[in-house]
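J.: Predicted coordinates and the sequence they were generated for:
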Amino acid sequence: MKLLYFAWVKEKAGIAEEDVTLPAAISDVAGVIGWLKSRGENYALAFADLALIRCAVDQEHGDLATPVAGASEIAFFPPVTGG
């Protein structure tokens, strides 16, 4: 699965994208984030405030409860506003 990080999430994580194999027990976006936070301080900082994290699973906006089974891509980014 490809994970993509944008804006300050990318800066804090220290990486723009990566290909990972998720543990079998992970079923939703919240599980992915929990697993990422366990991988290092940079991820823990990037995902410290989940109220500021948005995601898209296979290019469709989701939330923490969005299932990830069968997904090929998850993108993480801060809230975006137009103007």
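T.: Sure, I can see it. Numbering: from 1, shown residues only.
J.: From now on I want contacts and neighbour counts done on CA atoms only, so please keep to that.
T.: OK.
J.: how about the helices in the chain?
T.: Assigned by DSSP state H, the chain shows helices spanning 7-13, 29-37, 41-46.
J.: out of those helices, nearest to Thr81?
T.: helix 7-13 (13.1 Å; C-alpha to C-alpha).
J.: and the closest one, what other elements does it pack with?
T.: helix 41-46, strand 73-77 (3 or more C-alpha pairs under 8 Å, 6 or more residues apart in numbering; DSSP states H and E).
J.: adding another structure so you can compare the two:
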Amino acid sequence: MAIELLYFAWVREAIGRDGETVEPPDAVKSVVDLIDWLESRGGGYAEAFADRSLLRVAVDQEFAALDAGLEGVREVAIFPPVTGG
């Protein structure tokens, strides 16, 4: 299953790209599994995903929890918490 990943803010800066298309292994069933798999790539991925409490996600353009499933998902956006004023 191909998933389009989008990275924003310091997540994008740590990884060094604003997005990519990945084909995670079959064992990747949730967003947190996806993040674990990405983090195992090392380098900027390990840096970006080291503290999960600083991450928010959107799955197919809807805010979601890190334990959200990936069945049928086309896009996952990963970003830090956003504040506005």
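T.: Looks like it arrived, so ask away. Just so you know, these numbers come straight off a predicted model, no measurement behind them.
J.: now for the helices of the first structure, which one comes closest to Leu64 of the first structure?
T.: Of the helices of the first structure, nearest to Leu64 of the first structure by C-alpha to C-alpha is helix 29-37, at 4.6 Å.
J.: For that closest one, grab the matching residue range in the second structure.
T.: Using TM-score structural alignment, helix 29-37 of the first structure lines up with residues 31-39 of the second structure.
J.: Mean per-residue distance, the matching stretch versus the first structure.
T.: Stretch 31-39 of the second structure, aligned to the first structure and superposed, deviates on average by 0.3 Å (mean C-alpha distance after the TM-score superposition for the first structure).
J.: Alignment lookup: Phe77 of the first structure to the second structure.
T.: Under TM-score structural alignment, Phe77 of the first structure pairs with Phe79 in the second structure.
J.: hang on, the earlier thing: out of the helices and strands packed on helix 7-13 of the first structure, indicate the one that is most buried.
T.: strand 73-77 (a mean of 20; mean count of other C-alpha atoms under 10 Å).
J.: if we look at that one, which residues are touching it?
T.: 1-9, 53-59 (C-alpha atoms under 8 Å, 6 or more residues apart in numbering).
J.: what number of residues lie near whatever residue of the first structure lines up with Val57 of the second structure?
T.: Alignment note (TM-score structural alignment): Val57 of the second structure maps to Cys55 of the first structure. Number of residues near Cys55 of the first structure (other C-alpha atoms under 10 Å) recorded here: 21.
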